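>>> pasting the sequence and the predicted model now:
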Amino acid sequence: MNVDQRDGRDAVGQRAPRSGGRTAAQRTTRAAPAGLDRRGETRARGAREFLTQGSAALRPAERTRTTSTPAPRLRVAPPPPVSVPRAPFVGLILVLVVGGVLGILLLNTKINENAFRKAELQEQQAKLDVNQQQLEKKIADQKAPGNLTANARKLGLVEAGDPAYIRLPDGKMIGVPHPAEGAPAITSQQGNGG
């Protein structure tokens, strides 16, 4: 092996390609006639002189090698394939898929449960609204003047005459106060002895 091959450079001084293929200078150098000396070619290009296969300074193993068969070029081998255990990966994917499906089912169940609860609450709200309207109607009916008089008589109240007034700034009384006169109604609680 000569210095050019060890250094990874061809005769022209170019770097060998990473893919292991030949450069254009190597193709032209090998196609050149056998009588052409590469040493002269490197001097002509201005590069320093390297030992070639015809030189006496080569090692004995390289002297016995013939020049007709070129030395095989070393190439960078691809890294060995990394074998990752597939069982944990498949298990992880299965856990994710099953967890996702169960999560979706749980979510749908909760949504349906809330929908039923909402329907029940809406029915209850409608009943309460009707009840409130009925109570408001009863209150309005009880506030009517005829009903107020009837309810007052049921409680044993009688109509009073003219009232007396007290003027606040000086405390003077206007009118004469006297108790109401009249018999309680027959339907009153007091009239029945209640």
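Great, that's in hand. Model, not experiment: these values are computed from the prediction.
>>> every contact and neighbour count from this point should use C-alpha atoms.
Noted.
>>> element containing residue 157, please.
For residue 157, there is no helix or strand it lies in under DSSP states H and E.
>>> tell me where the chain has strands.
Ranges of strands within the chain are 165-166, 173-174, based on DSSP state E.
>>> in addition, the following structure is provided for comparison:
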Amino acid sequence: MTDNGPRANADEIIRAARRRARAEASRSRQQQAALEDPSTVGDLTDGGLALDPAYEVETAPEAPAAPRTAPRTSPRPRRAAEPSRRALTAPDIAAVPRPAFVTGVISLVAVAIVGLLLLNASINNDSYRLDELKDQQASMTETEQALDDELSQLKTPNNLEAAAERLGLVEPEKVTYMDLETGEKFDSPRSGD
């Protein structure tokens, strides 16, 4: 088994990475402050941000540093006097007061219930009207049947003969017929029933 060289202790590697992350975070804070206040630009170039590797500060564990990305290039150069741009925070989600929301929901439910009641009343009214029309149709059907029965009774030969006698009509002794093709008329005696 060959030794590939001295191995670094895992704790030392972790400490060195934490020091680099703290130094990077400190640099970014200093750069942000320099962008907001141009009078602190000298601190960035003096090397005041450098940390002594032997000096270690005990702090709470920090979240891992964000991966380093290339600096953004803007389409126009930044002027020193230009005010810094700050991100706006989103408004709070619970911007609507709770009593107003509850009142709105209750009023919406009340309107829905009143609407359902009105719809139900309208449907019931139509149902009553439909029942009345069905009753009216049944009575008219009965009247029609009674009139048909009366008409068929009046059409019988005995009733026709009695009605003719009341009107003063008499039976003819002979019946005259006409041939439609020739137009000739001829008489024939009436046959007795």
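Now that the structure is in, tell me what you want to look at. A quick note: this is a predicted structure, and the numbers were derived from the prediction, not measured.
>>> coming back round to it: so which of the strands of structure 1 gets nearest residue 74 of structure 1?
Residue 74 of structure 1 sits nearest to strand 165-166 of all those, at 125.8 Å, using Cα to Cα.
>>> for the equivalent of residue 160 of structure 1 over in structure 2, give its distance to residue 47 of structure 2.
Per TM-score structural alignment, the equivalent position to residue 160 of structure 1 in structure 2 is residue 172. As judged by Cα to Cα, to the nearest Å, residue 172 of structure 2 and residue 47 of structure 2 stand 148 Å apart.
>>> remind me, longest helix of structure 2?
Ordering each helix of structure 2 by length in residues (DSSP state H) puts helix 98-154 first.
>>> what's the neighbour count on the match of residue 160 of structure 1?
9 (other Cα atoms under 10 Å).
>>> what do you get for residue 7 of structure 1?
As a burial measure, residue 7 of structure 1 scores 11 neighbours (other Cα under 10 Å).
>>> how near is the spatially most central residue of structure 1 to residue 134 of structure 1?
Among the residues of structure 1, the one closest to the centroid is residue 100, at 13.9 Å (Cα atoms, centre = their mean). Distance from residue 100 of structure 1 to residue 134 of structure 1, counting by Cα to Cα: 51 Å.
>>> that older thread, which position in structure 2 pairs with the residue nearest to the centre of structure 1?
Match for residue 100 of structure 1 (TM-score structural alignment): residue 112.
>>> next one: residue 110 of structure 1
Aligned counterpart of residue 110 of structure 1 in structure 2: residue 122 (TM-score structural alignment).
>>> could you check how far that match is from residue 111 of structure 2?
Distance of residue 122 of structure 2 to residue 111 of structure 2, computed by Cα to Cα: 16 Å.
>>> go on, residue 33 of structure 2?
Separation of residue 33 of structure 2 from residue 111 of structure 2 (Cα to Cα) stands at 57 Å.
>>> can you give me the neighbour number for residue 47 of structure 2?
If you count neighbours by other Cα under 10 Å, residue 47 of structure 2 ends up with 9.
>>> list the residues that contact it.
By Cα atoms under 8 Å, 6 or more residues apart in numbering, the contact set of residue 47 of structure 2 is empty.
>>> rewinding a little: which ones are touching the residue nearest to the centre of structure 1?
Contacts here follow Cα under 8 Å, 6+ apart; on that basis residue 100 of structure 1 touches nothing.
>>> switch the cut-off to 10 Å
94, 106 (Cα atoms under 10 Å, 6 or more residues apart in numbering).
>>> ok, now the one 10 residues further on?
Taking Cα under 10 Å, 6+ apart, we find residue 110 of structure 1 in contact with 104, 116.
>>> centre of the chain versus stretch 151-166 of structure 2, how much separation?
73 Å (Cα atoms, centre = their mean, to the nearest Å).
>>> now residue 163 of structure 1: closest residue in space that isn't a chain neighbour?
Distances taken as Cα to Cα, 6 or more residues apart in numbering put residue 177 closest to residue 163 of structure 1, at 6.3 Å, once the chain neighbours are dropped.
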